[in-house]
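Colleague: sequence unknown, structure follows:
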């Protein structure tokens, strides 16, 4: 949950005045600040490597009549090193508080609407609206590639490799560990980042200030309570059915040499509801997840890698609560929230896995019930 003071929570109501602004950066230089955002449509999705993406509409007025609409590579909003640092501000009476939503990469300017005037032979732009696609900085890492496949340096640690591979500041919120020999870097640098996250026991992501940290696979403590009813934050609340898609009880690792498979190792769930075996004998079935690698050199390495992947691909897809609520920009993917029903007083607990925030309508949240 994004950090704020207690006053933020006190004045966050349905009658609160809300305002979103952006500072525009080119590289490390801030070239414009406090640009009004007339609309935003942002999604944070924990199932995606690039956690945050969406679009922002900027309203820009310059005292000198200049435009920031991109027309050439060196213009401020050209999608080459341009960033928007978004701030969500709430106001009630004389009290005002704000929270940072994120520092997002400008990916594509989509729509430019502007007024044009000519005075004394010079062109002026008294105002303009510009819509741009944005995403968090992992969208850059996703496009970066290793020159050749390889492995981490000898005695490398997971946090050290995350810092080395990405260049972003690190917030170490889980203990560091040595990188096992089974970890190999293929082509995509972001895939390597998430492999290192698996070693640390979580999913890497960039916080609002672009520090890199880990969202642990294991849920943490409850950080907020959401109520329904006239006095609550929840507008509507529905629960989905159970879903077994993309759940596996076996990982099969194939060691390859060119087009040839030279060795195979596997790991299986041996007990519980997901037990590997014949359904006719009371097991769940035989549901394999396949992995191939030319960088694993022994059956022992392949078996260890299979066991580490099994812990991930065998996670049950539990019930999902879909919530529409008053916008609360403090909430983040990974937060554990308590849901309290006003009718019968029932309480459920869920972990947020997706948030959709816009300037129109309620905030939409998906939470996996625990």
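Modeller: Structure received. Keep in mind the model is a prediction, meaning the values are calculated, not measured.

Colleague: make it CA atoms for all contacts and neighbour counts henceforth
Modeller: Fine.

Colleague: Can you list the neighbours in contact with stretch 141-157?
Modeller: Contacts of stretch 141-157 with the rest of the structure, by CA atoms under 8 Å, 6 or more residues apart in numbering, involve 161, 166, 176-179, 181, 183-191.

Colleague: Return the member of those residues nearest to residue 85.
Modeller: Of all the contacts of stretch 141-157, residue 166 has the smallest distance to residue 85: 19.6 Å, by CA to CA.

Colleague: show me what contacts that closest one?
Modeller: Here residue 166 is in contact with 141, 193 (criterion: CA under 8 Å, 6+ apart).

Colleague: switch the cut-off to 10 Å
Modeller: Contact partners of residue 166, counting by CA atoms under 10 Å, 6 or more residues apart in numbering, are 137-138, 140-141, 144, 189-190, 193, 212.

Colleague: Included below, for side-by-side comparison, is a second structure:
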């Protein structure tokens, strides 16, 4: 859950807040332009099923007293998709009270279209008005596009130190460190980062200020309640539910190492007691990592992975509530109205804000 004062939480709970999105342009850590004029209604979305969790598009509407053009035409222009970033915040207030809530740091990855008005004035070409669209992704997009140019040896045996080394991003260590084997990195930097976070039993996550931290795979304790709920229809599906894991590691000599574990009882069992296929059948979750260098590593990972993926929540809800900019993917919350929605825990998988409401897809914990 995003940091905010107790007064902000009270205002959100009361439902009488005013909110305004603010977009600041940054480059190499410097703020080039505060409060970029953005067309109303543009907000990012967050989806925990993606490696790059936060993404979106915004449209800049530019019209200044000097009639300058801000449409990027070269790599060094302010809004060019070659290092420029937007810090997106939400200012929440009621009456004279206001507080700024950081949301995320985004990389500008594309300027897909632009519309401009141009005219001659006193022999000079001026731009009385223009608009252009920016495609935004969180900072993990930089990791995703930057494969290792050649096999690269780890610098340390610390998972967190290697995470910082592999990404070059500022890191917030929010879970205990673990030791990682000295296996060289090769190919995808995204795959290497996922493997390092797997050792921490977590997923990579960009926080609201652009630092890289972890989102633990184990469900944390509840941080809030859904109170001002407009609707929360349930959905039940067998997608993304597995009853067998097949884990592959690699020994220091380069030989593959295998471990398979499967569910043997209950509705998710792979087969019946007599050996015949169960009513649900089999659903195998494959996992490969060169960071698993021994049979014990592979077995331990398979033993921990099976109960996790076999309990990926098949029941979800789309929770529609009054606007709440404090929601964050990975948060666990309960419903205040347990008589209507039940007393189970719910973990937020995706978030979007539309007008005066916040929509969250949540995974519902098993009974």
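Modeller: Yep, that arrived. This structure is a prediction, so every number in the text was calculated from the model and none was measured.

Colleague: so what number do they get for TM-score?
Modeller: After superposition, the two chains reach a TM-score of 0.86 (TM-score structural alignment, normalised by the length of structure 2), with 360 aligned residues with a CA RMSD of 3.1 Å.

Colleague: sorry, back to before: show me how to select, in ChimeraX, the buried members of the contacts of stretch 141-157 of structure 1.
Modeller: Buried residues among the contacts of stretch 141-157 of structure 1 (16 or more other CA atoms under 10 Å), as a ChimeraX selection:
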select :161,166,179,181,183,184,185,186,188,189,190,191
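
Colleague: Which members of the contacts of stretch 141-157 of structure 1 are positioned in strands?
Modeller: Nothing among those maps onto strands, per DSSP state E.

Colleague: So which of the contacts of stretch 141-157 of structure 1 sit within helices?
Modeller: 161, 166, 189-191 (DSSP state H).

Colleague: Please convert these to JSON lines, extending it with distance to residue 342 of structure 1.
Modeller: As requested, these are exported to JSON lines (distance: CA to CA, whole Å):
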{"residue": "161", "distance to residue 342 of structure 1": "48"}
{"residue": "166", "distance to residue 342 of structure 1": "46"}
{"residue": "189", "distance to residue 342 of structure 1": "47"}
{"residue": "190", "distance to residue 342 of structure 1": "44"}
{"residue": "191", "distance to residue 342 of structure 1": "44"}
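
Colleague: Could you pull out the strands in the stretch 201-350 of structure 2 for me?
Modeller: If DSSP state E, counting those that start in this stretch is used as the criterion, the strands of the stretch 201-350 of structure 2 fall at 202-206, 212-216, 224-226, 229-231, 234-236, 244-250, 256-262, 284-288, 315-322, 332-335, 346-354.

Colleague: closest one to residue 127 of structure 2 among those strands?
Modeller: With distances scored as CA to CA, the stretch of the strands of the stretch 201-350 of structure 2 nearest to residue 127 of structure 2 is strand 346-354 (31.8 Å).

Colleague: where do the helices sit along the stretch 1-150 of structure 2?
Modeller: Under the criterion DSSP state H, counting those that start in this stretch, the stretch 1-150 of structure 2 contains helices at 6-14, 140-144.

Colleague: residues in structure 1 aligned with the last one?
Modeller: Mapped onto structure 1 with TM-score structural alignment as the criterion, helix 140-144 of structure 2 occupies residues 138-142.

Colleague: Test my guess that residue 222 of structure 2 contacts residue 347.
Modeller: Yes. In this structure, residue 222 of structure 2 is within contact of residue 347 by CA atoms under 10 Å, at 8.7 Å.

Colleague: Mind checking which of these two has more residues around it?
Modeller: Each of residue 222 of structure 2 and residue 347 had its neighbours counted (other CA atoms under 10 Å), and the higher figure belongs to residue 347 (24 against 14).

Colleague: excluding its backbone neighbours, what's nearest the aligned partner of that one in structure 1?
Modeller: Using TM-score structural alignment as the criterion, the counterpart of residue 347 of structure 2 in structure 1 is residue 351. Once its chain neighbours are removed from consideration, residue 351 of structure 1 has its nearest residue in residue 336; the separation is 4.3 Å (CA to CA, 6 or more residues apart in numbering).

Colleague: any idea how far that neighbour is from residue 218 of structure 1?
Modeller: Distance of residue 336 of structure 1 to residue 218 of structure 1, computed by CA to CA, to the nearest Å: 11 Å.

Colleague: go on, residue 133 of structure 1?
Modeller: Here residue 133 of structure 1 is placed at a distance of 32 Å from residue 218 of structure 1 (CA to CA).

Colleague: Likewise for residue 8 of structure 1?
Modeller: Plainly put, residue 8 of structure 1 is 28 Å away from residue 218 of structure 1 if you go by CA to CA.

Colleague: between these two, which one's more packed in?
Modeller: Using other CA under 10 Å, the more surrounded residue of residue 8 of structure 1 and residue 218 is residue 8, with 19 against 8.

Colleague: Spit out the contact partners of that one.
Modeller: With contact set as CA under 10 Å, 6+ apart, residue 8 of structure 1 has these partners: 89-91, 95-99, 330.

Colleague: Can you list which of those are found in strands?
Modeller: In strands, defined here by DSSP E, the members of the contacts of residue 8 of structure 1 are 89-91, 95-99.

Colleague: Between which two of those residues is the distance greatest?
Modeller: Comparing every pair within those by CA to CA identifies 95 and 99 as the most remote, at 14.0 Å.

Colleague: out of those two, which sits in the more crowded spot?
Modeller: Neighbour tally, residue 95 of structure 1 and residue 99, criterion other CA under 10 Å: the higher count belongs to residue 99, 19 against 10.

Colleague: Give me the aligned partner of the more buried one over in structure 2.
Modeller: Match for residue 99 of structure 1 (TM-score structural alignment): residue 101.
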